[in-house]
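Participant: Give me a 3D structure for the following:
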Amino acid sequence: MNVKESLEPLLNVLLENPTWKTDIEMQGLYIEILKENYPETLEKLRKLVNRKQVELVSAHYSDQIYVAYPRYDLLKSIDINDKILEENGLKRSNVFLTQENFFTPAVTKVIKEKGYDIALINHTYYDYFHKIDPEKIKPLYKLDKLYIVMSGPESQWLIPLKENGIQWVWWWYDDGEPLMTLHGPYSFEKFKHTKLKEDRMKIILSGLERQGYRLETISNFVKEIVEKGYRPEKLKMPLEGAWNMKRCEGVYRWMGHYHNPWELDVQIRSLTYTSRKYVLAAEKLIKNVKDTWINTESLEKLLEEAWRFQLRAECSDPTGWSPKPNEVGYSITMARLAQYYSLKIIEDVKKELRYEKILIDTWTGEIKEIKEMPKKYRKTSLPIQLEYIGTKPSISSYLVEENVYLIKYSFKPQEKYAGFMIPIKTSKIYYSRALAEEELYELDLDSYDFDHVYLPLTNGLISFTEQDFIIKNNEKMHIAAKIDKNLMKIGFIVENAPQQLVFDWEFYYVKGNKEKALKKALEINVYPKLIV
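Facilitator: Here you go, the predicted model:
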């Protein structure tokens, strides 16, 4: 339905009007669906890409909320995606845009090595961090060595922008499905192509051409103005977010806000961290035994499937704006399949090695047989003060090692907002930005215009003093952390969660230097150990 009612009519219009160029964002999984079910539509897309009328923007295999997971997952996704594009005779562009326009400034550490040098962001995203008049948007910005093109808000579409002799205008920067349909794809019976919307598009684009505008791709736009000597302005540093910051509150819409009674935001995001651990462990295990007598060819095929399931489990829609029950089930199913395939690999290798129980360290790659399970931690009194929000939790605390405590926080929501908060004692916060989980970033709250912000914390780490750190265990509570500038507090809070749900959260409190806290966060969430 999506293909025949929205994509194909758009491709037909473009084929009829060869001077109309555009960018279309599409993930590798969608290309596979086209190949399997709509080969004639895929051929039309291929023709438009080959004649450089359509610039294919493709940055992941699945519509992932990539800012909620470590960098390795996005790199893996890009590799799988590029392979699919190559197999289908499609060349992607150098433009980076992902599902929901998720963005992190640390993306500069990833996309240059993968052949991207332009990224798209939305005005409402940037304006959340640094107020900017939409009429004063520049044609181009620079973030490190990355070119940034910022779209105007929808209210500014078709209103010309001018800067240094350059005049440009936006018409569409949004989901493609409603472009020529009356309703979006969630209105199944009403999601139909309409000639009214198609004619409207033709009138608008023809009118722009008559006014002297060229309908261009993003990369051509950037190339032309740079060659003419335009010097892009340095972009002020934003944080992680998405394209409608006021409505979605950054990543919180996908990591803590429960819109429907069947939603499982935190549970799903946590489950995908568990399945990720198994996939990483299987990958390390194969690498470890590859040069032995064990034939790994079939295992490597299973691993590729496991990664595909994992990346599909990381899809944003199952915890997004208003997910349907089948979308919620989709992510759970994909995560379980990723874990199942990975466990099959692990058990097959264990059998070959004649090990009953092994420990796999996904950081060092060490594989060793173990005879006894690790000793349990000693129970202690709670080492920090927590402010309980909307619940009466059951709490227990354990000493893991010197100045490192494991805290278990179990509760049922009793109010609209439920969880806990911790006072911040400084305006400077240390955390690791998405895609840069091995580095600490000093966040100066006074440098930003927001009242509060939600951060995904892919390695779980955030400070509340220069010597005190929380590390959420993302397998137990992968929820976005709220920083409230007015209250000067950090919060881990679910909103609208059904009161029958039980949340069994775990997090670590680390007292000491930043390097120790960062190493612990990486061990827990990015490169975990698995005992099977």
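
Participant: make it CA atoms for all contacts and neighbour counts henceforth
Facilitator: OK.

Participant: top helix in the protein by residue count?
Facilitator: Counting residues, the longest helix found in the chain (DSSP state H) is helix 325-353.

Participant: Can you list the helices and strands that that one packs against?
Facilitator: helix 265-289, helix 297-313 (3 or more Cα pairs under 8 Å, 6 or more residues apart in numbering; DSSP states H and E).

Participant: got a list of contacts for the helix or strand following it?
Facilitator: Once helix 325-353 ends, the next helix or strand along the chain (criterion: DSSP states H and E) is strand 358-361. When contacts are defined by Cα atoms under 8 Å, 6 or more residues apart in numbering, strand 358-361 is touched by residues 281, 284-285, 350, 366-370, 527-532.

Participant: Please convert the buried members of the residues you listed into ChimeraX selection syntax.
Facilitator: Only the buried entries of these go into this ChimeraX selection, using 16 or more other Cα atoms under 10 Å:
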select :281,284,285,350,367,369,527,528,529,530,531,532
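
Participant: Also this sequence, please, to line up against the first:
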Amino acid sequence: MKKSALCLLSFLILFLSAAPARCADIKYAVMMLHYNLQYVAGDEAIENKIIERAFAPMVDFFLAHPSWGADFEMQGYMLEQTAIRYPEVFQKFKILLDRKQVDLVSFHFSDQLFMAYPRRDLEWSETLNRKTFADLGVARSGTVFTQEGQSGQGMADYMLDNGFDVICYPKNLYRYWQKSDTQAMPYYDFFGVSAVQCGKGVDWSGNGHTVKLEWTFFNDAELLPTGGATPYAEDFSVDAEAMAKFKQRLADLEKKGFVIGTIGQYVDALKQAGVQPGILKPVLDGDWQPIDTRSLFRWMGDYHFQYERDNEVLTGNVQARHKVLAAETIINHLKSEGRDTKELEERFLKVIRDLAIAQVSDSTGWTPWPGEIEYSKRHAAAAAQGAIEIIGSAKNILGAPVVSIDTKTGEVQSMDKMPEPAPAPAPAPCPVEIRLQGKIAKQEIICAKDAGNVWDIRVRFKTKEWHSNDFRLLFPRTEDVVTYSPALTDDKLVSYPLSSFDPENGAWMYIPAPNGIIGLGGGMFLIKDTSTVNVAFNVPVGEPVVSLDMLKPPNRVFDWRFKLVTDGADHALRVADELNVHPRVVF
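Facilitator: Next up is the predicted model:
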């Protein structure tokens, strides 16, 4: 059938259904310029180089070509620091934003590994972003791309709750989970938000419409104006030849009828034309280069050098966030009593800023240098100390020597002294077989029945021969199903048969599990205490286990704690919430 006939048929169908209709020939060329001011976390000289030599040249480029658009993705911290250190660059960028030529894309204040922590942590980051953009008088777009391309289904509800509507879902990550689904639809419905496979071109026709999408750039934005040089390089500077080639490519596409626009404009054009979204097949949480990183394992257990400290950094951040949550809870308690909390709230903004910076991804991967590791530790310590001081001030207001803070209900109980610790349950035979593999000098596994259908498990071990150590802690899995809580959905579980996936790597399926929970089958759930162990869970295809892996871990003693719940999902979610998301704390 000819296109004109298809168009007429499509129009009649949509007319009879009272829906708008028009045949469209949609041609867009888009780019996602992904900036990371914390490229070398804590190095201010490199931060300045990025603004001067990678950001400012692209701002000037688009000012010189007002008919061309782009998506500039960055952490809120980058825009804040640009305005402070390079106000003339910021003012130029603001011109582009004000005339809606480019979109500002920003999902987090710091370039955080947000999938390793509960949802509330990202909400604090969002608080900082909103304040930053309001103070600077700029508008953020509804498009989402994130540090390391972290993406997962739990982001959809969070996006809807916070005014986002389009996710730039990395093509590599989709291929990682569904390698055979190679045909790109113009866009997708992704659990209630729109999604585009970022980096994947589209050449599609249907119902009389034709859609072509070209990607002109989808990578670290620092590489574009410098001809591929990274901020580490001495020759990190504008490459005039590379920029001329890029300009010519855009000009050629424009001559062919392509709109050089933003991802949001492209999706709007599809919707206005009545193009219907496709549906993505099941995916798990991951990043934009999952073959190279084994998904989020690179940041959550994959050590490269003896000085790396993935688990120490990640658990330290969890310990800090528990104190921060307690500080927020006691501030809210004082407000509910009509107390003046303005000064405490101002201090709290500094606390959540330190926490967001501590959670930067580059301190645990790709290959962090010692200064980046200390950068996270230093800011986590500052966040924890700031939270403790806020709680101390609140105790003085309440006249309470000791407070018990329930971060779930918001209840704050004043006490005269610290409560006596509950007696430890007696050790008992473990209810499941627990095995350790790798280069291990010493090991000890202690199980005890806590209460009802909950077991406490403690695994202490010392690693050795780090340079050749492929360590695994294994628990039996009785079903070929992956049951977990996607990042940013701490209060619910999803389940997929392993047969739902067609993994590109054939085996490894690493899951961050920020609330700590993973299903073992038969109503049994393992919960890692993320304040002691926060490496990723591995649900390997073809092996009936769930494991926690460390590649080349440092030679040292590890002391990991777990809960094992044997009576179903509802109870397991409550235990995980009390342990890792909303703990009760006493100060």
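
Participant: that older thread, residues in structure 2 matched by the longest helix of structure 1, start to end?
Facilitator: Counting by TM-score structural alignment, helix 325-353 of structure 1 falls onto residues 370-398 of structure 2.

Participant: The matching stretch vs structure 1, mean deviation?
Facilitator: In this overlay with structure 1, the average offset of stretch 370-398 of structure 2 from its partner residues is 1.1 Å by mean Cα distance after the TM-score superposition for structure 1.

Participant: show me what contacts the counterpart of residue 512 of structure 1 in structure 2?
Facilitator: Here residue 512 of structure 1 is matched to residue 567 in structure 2, going by TM-score structural alignment. Each residue near residue 567 of structure 2 by Cα under 8 Å, 6+ apart is listed here: 453, 523-524.

Participant: Tell me the secondary structure at residue 462 of structure 1.
Facilitator: strand (DSSP: H, G, I helix; E, B strand; the rest coil).

Participant: how about it, what's its partner in structure 2?
Facilitator: Under TM-score structural alignment, residue 462 of structure 1 pairs with residue 518 in structure 2.

Participant: repeat for residue 232 of structure 1
Facilitator: Under TM-score structural alignment, residue 232 of structure 1 pairs with residue 277 in structure 2.

Participant: Likewise for residue 276 of structure 1?
Facilitator: By TM-score structural alignment, residue 276 of structure 1 lines up with residue 321.

Participant: my guess is that match contacts residue 355, does it?
Facilitator: Yes - contact criterion Cα atoms under 8 Å: residue 321 of structure 2 and residue 355 qualify, at 7.1 Å.

Participant: what sits in contact with each of those two?
Facilitator: In contact with both residue 321 of structure 2 and residue 355: residue 383, using Cα under 8 Å, 6+ apart.

Participant: Residue 430 of structure 1 should be in a strand, yeah?
Facilitator: Yes - Residue 430 of structure 1: assigned to a strand according to three-state DSSP.

Participant: gap between residue 501 of structure 1 and residue 267 of structure 1?
Facilitator: 10 Å (Cα to Cα, to the nearest Å).

Participant: More neighbours: which of those two?
Facilitator: For residue 501 of structure 1 versus residue 267, the count of surrounding residues by other Cα atoms under 10 Å is larger for residue 267: 21 against 11.

Participant: That one -> structure 2?
Facilitator: Aligning on TM-score structural alignment places residue 267 of structure 1 opposite residue 312 in structure 2.

Participant: how far away is its match from residue 453 of structure 2?
Facilitator: As judged by Cα to Cα, residue 312 of structure 2 and residue 453 of structure 2 stand 30 Å apart.
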